[in-house]
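Undergrad: next come a sequence and a model predicted from it.
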Amino acid sequence: MSAIKGRFKAVLFKAGVFALVLGPVLGTPANAAPTQAQAGQVARKDTLIVPGNVNIPAPDIWNPYIPGTFILQGMNQNLMEPLFMLNYETGNIDGWLAESYTNSPDMTQWTVKLRPGTEWSDGQPLTSDDVVFTIQMLQQYAPQLNWSGAVKQWVQSVQALDDRTIQFTLTGPNPRFVMENLAGTTSQAIVPVPKHLWQGQDPVTFKYSYNNGAGAIFSGPYVVDTFASTEFDYKRNDNWWGARTGAFPLPAPLEIRRPWVGDDGTRLQMLASNDSDVDGPQTPSQLNALVAQNPNLKPYGPQGWVDPCPRMLTLNTTIAPWDNKVMRHALSYAMDRQQIVNVVNEGVGATSNFIFPTYKAMQPYIDGGQEVLTTAGVGEFNPDKAHQLIESQGYKLDSGSGHYVGPEGTTLSVDIVAPQTVGVDANLRLIEWGIFRDQNGRGQFQAATDWDGCGSVVEPWFGMNRYSKSWVNPIGTAGTEYVDNTSNAGRWSNDQYSALMDQMGNLAIGDPQVMPLYKQALAIWADELPDIPLVQTPSYLLFNQTYWTNWPTQDNDYVQPPAHWEHFLKVLTQLKPAQ
């Protein structure tokens, strides 16, 4: 997902086996003072302030399809618009740019109708031609662009039937085509780009720079005002098509400021002093302290909001010794997941032994898979078993160093990379977010803390299919990104598992044949263990009601609440001024 997700501190203990313990970070090395509003004419009561903790070295890249591009600085939430949105709270696929979709009985043809009056922020009509142009661009440049792998895999052809109607002809049946690609199961989906500005450009290198308003053109309710590595400011487009046509209310905030605040303590103090409107503390105790300091702060709920992406340790299965499933299981047995929960979340939350979040729709699959996972030992903390497995592969414990040494005299070690913004302890190798995304996608890592299996929120196939061999690219070649992470970054390839994914993918959500196929695939995954599941991810969101009300909370759950997701577009249309 993003750096806005929970931050972790990791210490790698070496005493013959590895134990990864993650803990809270109360501050990060980087610091940036809150910046002042660029547009001084906009009153605080009319301004929405959403701080972030990611500094963006190249702020003038507005092409969302270049792998590694950071889009959570407001591009994803204020500017871009998807055709549809998957609403976790209702389970519905709601129309946004589009008003409806239909499919042929065999699920190989999907027809999408745009809403009347859709328009780009430069006043040009947004039509079927723009959607067709975008899809064909992704087809042509696969796998070099985000989402292009899925488009090439599934879209045989796309055509505009008229200026409001798009027809997709697929390579085979896919009952999830709209949900996966045009609505998005988590933070983002395919979004159209304006043909009149992109035609003739090389989308692999085209930055779509702002250029005094000639670029960075999208269809959302806000437009770029000012930007730098340390702050992005957006002003409301009062002529936004959504409000002008009556499709949606015009958002109340006149301006949205997204400053970079690298120090967690400073960022949380901004909430307490009403200098920001939404953020998330690290722990329940921090949340309670902030609420005591500012009674206008409203938590999402007492246990936080469960993020759809459990945290994992992804291993590069092309690199020894992690190409050996026995060693992957040994590392998994060395992980004390309950200590992670106790330290990071003060006992709130849960450990994880697979890729699914603990959502109601996923519970039948979570329950149905426990016997398989327990039998395979996934999620079990057992240092003795870890020792046993390591030694079974010819490693011997060196009494002097306390480390295992292999038959060739090499010390057993693991190099774990993590995005610097998650606050992982310096004992691990920290790299800047964009570099992390790029290296992760290209398979240029040994192990990485991430959310590799994220995506299943209403059914099992999406997240599990991320381990299909179809996503495997050669080391050094960019992978295909979904939800801020590369599908099958660890390059695991299993023919039988992939064939089961193909069978599941042809079945409608809720088909009774899904469960037995799921269990077969799960048994293979648990035996091979391409990733090491760690913990569920509670997010302690706080909403400031001093200036804005009607936030998406547990008792007002009209849509999922993260302020860095595309769904925040809906939140913007629902916020009400408090003053």
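TA: Arrived safely, thanks for sending. Residues are numbered from 1 along each chain as shown.

Undergrad: going forward, measure contacts and count neighbours with C-alpha atoms only.
TA: OK.

Undergrad: residue 121 is in contact with residue 220, isn't it?
TA: Yes - Residue 121 lies in contact with residue 220 (CA atoms under 8 Å); the separation is 7.3 Å.

Undergrad: strands of the stretch 151-300 of the chain, residue ranges please.
TA: Ranges of strands within the stretch 151-300 of the chain are 155-162, 165-170, 222-228, 231-236, 255-259, 278-279, 297-299, based on DSSP state E, counting those that start in this stretch.

Undergrad: tell me how far the fifth one is from the chain's mean position?
TA: In this view, strand 255-259 has its centroid 21 Å away from the chain centroid, taken as CA atoms, centre = their mean, to the nearest Å.

Undergrad: who's in contact with residue 156?
TA: 168-171 (CA atoms under 8 Å, 6 or more residues apart in numbering).

Undergrad: kindly report the same for residue 164.
TA: 113-116, 127-128.

Undergrad: what does residue 444 give?
TA: Taking CA under 8 Å, 6+ apart, we find residue 444 in contact with 475-476.

Undergrad: one more pass at 10 Å, please.
TA: 316, 319, 436, 438, 475-478, 489-490 (CA atoms under 10 Å, 6 or more residues apart in numbering).

Undergrad: identify, from those, the entry nearest to residue 451.
TA: For those, the closest approach to residue 451 (CA to CA) belongs to residue 489, at 10.5 Å.

Undergrad: so which residues of the stretch 451-579 of the chain form strands?
TA: 481-482, 485-486, 531-535, 538-539, 542-544, 548-549, 576-577.

Undergrad: and the fifth one, what does it pack onto?
TA: Contacts of strand 542-544 with other secondary structure elements, assessed using 3 or more CA pairs under 10 Å, 6 or more residues apart in numbering; DSSP states H and E, are made with helix 264-272, strand 278-279, helix 284-293, strand 297-299.

Undergrad: ok, 6 Å please
TA: Applying 3 or more CA pairs under 6 Å, 6 or more residues apart in numbering; DSSP states H and E, we find strand 542-544 packed against strand 278-279, strand 297-299.

Undergrad: output those as CSV; include the columns mean neighbour count and distance to residue 555.
TA: Formatted as CSV, these follow (neighbours: other CA atoms under 10 Å; distance: least, CA to CA, whole Å):
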stretch, mean neighbour count, distance to residue 555
strand 278-279, 24, 17
strand 297-299, 22, 10
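
Undergrad: okay, those strands in a markdown table with distance to residue 506 next?
TA: Below are these laid out as a markdown table (distance: least, CA to CA, whole Å):
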| stretch | distance to residue 506 |
| --- | --- |
| strand 278-279 | 40 |
| strand 297-299 | 40 |
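
Undergrad: so the closest residue to residue 185 other than its chain neighbours versus residue 365, what's the distance?
TA: Excluding its sequence neighbours, the residue lying closest to residue 185 (CA to CA, 6 or more residues apart in numbering) is residue 455, at 5.8 Å. Using CA to CA, to the nearest Å, one gets 14 Å for the distance from residue 455 to residue 365.

Undergrad: one more structure, for comparison:
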Amino acid sequence: MFKLHKLLAIAALSVILAGVAAFACTSEKIVVQTVEVEVAREVRVVETVVVEKEVVVQQEVAVEVEKVVTATAEPTATPPAAAGTEGLRDVPRDRTLVIAIGGQQLDPANMNLLSGGGLSRIRTFSNNSWLEFLFYFGHHDGKVRPWLAKDWQYNDTFDEITITLREDAHWSDGTPFTAEDVRFTWQDLIIDNPSSAFHFRLKGAVESVEAPDDYTIKLNLTRPDQRIFFILFQENSEEQLPVLPKHIWEGKDPETFENVDISQGWPVGTGAFKLVKAAPEALIFDRDDNWWAAKAGVAPLPAVKRIVFAPSGDEQSIALRLARNEIDLQFTFQPGLFELTRVRNPKVISWQDDPFIHDPNGCMISMTMNNKVAPFDDPAVRRALNFAIDKQSVANLAFEGTTMPVAVPLAIGFPGPAAYYEEIRDLIEADGTDQHNPEKAAEIMEAAGYSRNDDGFWTDANGEVLLIELWNPSPGYWKMSRAGTAVVESAQRAGFDAVERRGLTGFWGKQAVGDLPSWLTWHCGSTVEPYQTYVHWHSNNSADIGETVAYFLSAPRYENPEYDALVDQMGMLEASPDNAEYIDLFRKATEIILRDMPEIQLVIDGHINAMNTTYWTGWPTSQTADLRSERIWAEFYHAIIRLQPSG
């Protein structure tokens, strides 16, 4: 399904660069081990010279070799403790899990999951350590796993949900985990608190939350919806609603409470790990030997005794640290650099080792357009841009050709969405939505009354040039950086005056309130069936300019009653490729999306998750796992607590 390119020639880099490294940085010592790799063909690759401290040279070369010698560092018989653990109790390196989370430093002073950036704090480290959910979902085997909850049930009209909690769970300070914690978090801290990061999404779906007794939750929905429980409370991928301890948060300002005080045991959670150090160079969590799940016989104490979340700089630095066995897990890699890394250290694996492939991903890289501001308030401009942008160029530049262009945000790497895609394939092929077609873009623009001026730019009826201002959260995200270049350059070639604005400062807040014209982001959702994503464009999730949208994936602010009616009907039907009524609605909704183009889907976002087996085994792979290897999704927590020492 993916266009895959095995970048074997990267294996030759260490030999070629041995002399270059010596020339560029002769003071650095290279520790080598001999590994033989056969390469049968000549290709052009971008070559990275890695020495002890930093990357010093990059150049493009042609290589053709039969065998190569590469460099890696073997762990010593007694591995040293992980960096940044000074002053803490001794935990050997081979019982420590080191996770690279990118960037240059962390913000150790804020673990508030409800204030701005809360979802990022959940997905970066909290859901791998101290935070647990009522339910988990295995995206690889498709099973819902009750955890802090035992079960759930809808009423006959699908507008009430009853959740039954476990009676043996407790917080890390020993306080029982009860329904009042759930009610307090979801009702008082989120639904009744417009400043909460989750307010608009939860308030749009849930009218109120009740706790009839200590272990029962009742959700009163705003309208009948038999999908919302899975989307909001079970899948825990893009939307991860936390439950927080009432006895800690009551009386605190949910906007300003930082939730960090190691002396008081904060943050208090139900997870298997407790915070022991918070510093810019590392967030460190030690195993909680009083963890409720071990005491209740739900799961054994994890073999992992310490987790270190380390800001590891750029990808080249991370690659070097993986080769030295200083890092156990890196979230996402460029394909070529990953191949180079696992040649240096053959104990580094990915989701599927051979043939080389990304971990199946639920997200697309997309160009999101504010449908309420010019020129993106005209569907013709949005649709023309879709054909003007060279999506294959995005795939080549940002993913080295290892992903594919897309038309709609269906995660076709998963069995469910792949089956539904076949039901609309004819619509996409007839329209050519995923193809680069600047001629068609020009036809659409001319039919809508636009023309090109003497400089070749598209202008409106008043002769004003259409400005395509694309915001990009780069340089924080290397894939976005490269994707932005491809998008802007191809749009310019098609006559659009396109410019790119880069930077993270204020980015997420601006897009949430409609203060950006267009931007690159991810559209994630349909990992099971289309409704998961199509509901993001429902008018209920839109908002006026200046108001916060219900969910960041609803930021296009698309509003169409005809589309809403179709999605509402989809939400009340059993989702199945064999359900003719559901498929008919799905096809009609897709036709509207292809016509109005509220958002341009570019390519499938591929993640190569590098997992180091030097110290830890049991990583999730395509051959063995019931879970995915996507660390930012909640289910990966269960991979962590199952890991076993390699020795």
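TA: Cool, the structure landed. Keep in mind it's a predicted model, so treat the numbers as computed, not measured.

Undergrad: TM-score of the superposed pair?
TA: The TM-score (TM-score structural alignment, normalised by the length of the first structure) is 0.88; 547 aligned residues with a CA RMSD of 2.7 Å.

Undergrad: hmm, back to that, between residue 455 and residue 365 of the first structure, which one's more packed in?
TA: Shown here are residue 455 of the first structure and residue 365; by other CA atoms under 10 Å, residue 455 has more neighbours (28 against 17).

Undergrad: one step back: closest to residue 260 of the first structure out of the contacts of residue 156 of the first structure?
TA: Of the contacts of residue 156 of the first structure, the one sitting nearest to residue 260 of the first structure (CA to CA) turns out to be residue 168, at 40.2 Å.

Undergrad: residue in the second structure paired with that closest one?
TA: Residue correspondence to the second structure (TM-score structural alignment): residue 168 of the first structure is matched to residue 219.

Undergrad: so which of the strands of the stretch 151-300 of the first structure comes closest to residue 422 of the first structure?
TA: Using CA to CA, these put strand 278-279 closest to residue 422 of the first structure, at 14.9 Å.

Undergrad: centre of the chain to that closest one, how far?
TA: Centroid separation between strand 278-279 of the first structure and its chain, computed with CA atoms, centre = their mean, is 18 Å.

Undergrad: most distant residue from the middle of the second structure?
TA: residue 454 (43.0 Å; CA atoms, centre = their mean).

Undergrad: assumed that one was part of a helix.
TA: No - counting by DSSP: H, G, I helix; E, B strand; the rest coil, residue 454 of the second structure is located in no helix; its state is coil.

Undergrad: and it, how far from residue 467 of the second structure?
TA: When residue 454 of the second structure is compared with residue 467 of the second structure (using CA to CA), they lie 16 Å apart.

Undergrad: OK, contacts around residue 440 of the second structure?
TA: Listed by CA atoms under 6 Å, 6 or more residues apart in numbering, the contact set of residue 440 of the second structure is empty.

Undergrad: could you see which of the contacts of residue 156 of the first structure carry over to the second structure?
TA: Here is what carries over to the second structure from those, by both residues aligned by TM-score structural alignment, their matches' CA atoms under 8 Å: 168-171.

Undergrad: report the buried members of those.
TA: With burial judged by 16 or more other CA atoms under 10 Å, the buried subset of these is 168-170.

Undergrad: residue 248 of the first structure: which of those residues is nearest?
TA: Taking these together and measuring to residue 248 of the first structure by CA to CA, the closest member is residue 168, at 26.6 Å.

Undergrad: so which strand or helix has the equivalent of residue 440 of the first structure over in the second structure?
TA: Matched to the second structure by TM-score structural alignment, residue 440 of the first structure sits across from residue 511. If you go by DSSP states H and E, residue 511 of the second structure is part of helix 507-512.

Undergrad: that helix vs the first structure, average offset?
TA: Following the fit onto the first structure, the mean deviation recorded for helix 507-512 of the second structure is 1.5 Å by mean CA distance after the TM-score superposition for the first structure.

Undergrad: the counterpart of residue 419 of the second structure in the first structure and residue 546 of the first structure, how far apart?
TA: In the first structure, the residue matched to residue 419 of the second structure (TM-score structural alignment) is residue 364. Remark: distance between residue 364 of the first structure and residue 546 of the first structure (CA to CA) = 41 Å.

Undergrad: more neighbours: which of these two?
TA: residue 546 (18 against 12).

Undergrad: can you pull the contacts of that one?
TA: Contacts of residue 546 of the first structure (CA under 6 Å, 6+ apart): residue 296.

Undergrad: and it, what's its match in the second structure?
TA: Using TM-score structural alignment, residue 546 of the first structure sits opposite residue 614 in the second structure.

Undergrad: then residue 314 of the first structure?
TA: Counting by TM-score structural alignment, the partner of residue 314 of the first structure is residue 368.

Undergrad: and if you look at residue 517 of the first structure?
TA: Aligned partner of residue 517 of the first structure by TM-score structural alignment: residue 585.

Undergrad: that match - nearest residue in space that isn't next to it in sequence?
TA: For residue 585 of the second structure, the closest residue by CA to CA, 6+ apart turns out to be residue 566, at 5.8 Å.

Undergrad: show me what the one you found aligns to in the first structure.
TA: Per TM-score structural alignment, residue 566 of the second structure is aligned with residue 500.

Undergrad: burial count for that match?
TA: Considering only other CA under 10 Å, residue 500 of the first structure is surrounded by 19 other residues.

Undergrad: now swap in the one 10 residues further on and tell me
TA: The number of residues packed near residue 510 of the first structure is 10, by other CA under 10 Å.

Undergrad: residue 106 of the first structure now?
TA: Counted with other CA under 10 Å, residue 106 of the first structure comes out at 11.

Undergrad: any idea which helix or strand carries it?
TA: Going by DSSP H and E, residue 106 of the first structure is not part of any helix or strand.

Undergrad: aligned to it, what sits in the second structure?
TA: By TM-score structural alignment, residue 106 of the first structure lines up with residue 157.

Undergrad: I'd like the distance between the closest residue to its match other than its chain neighbours and residue 530 of the second structure.
TA: With CA to CA, 6+ apart as the criterion, residue 157 of the second structure has its nearest non-adjacent residue at 6.5 Å, and that residue is residue 224. As judged by CA to CA, residue 224 of the second structure and residue 530 of the second structure stand 18 Å apart.
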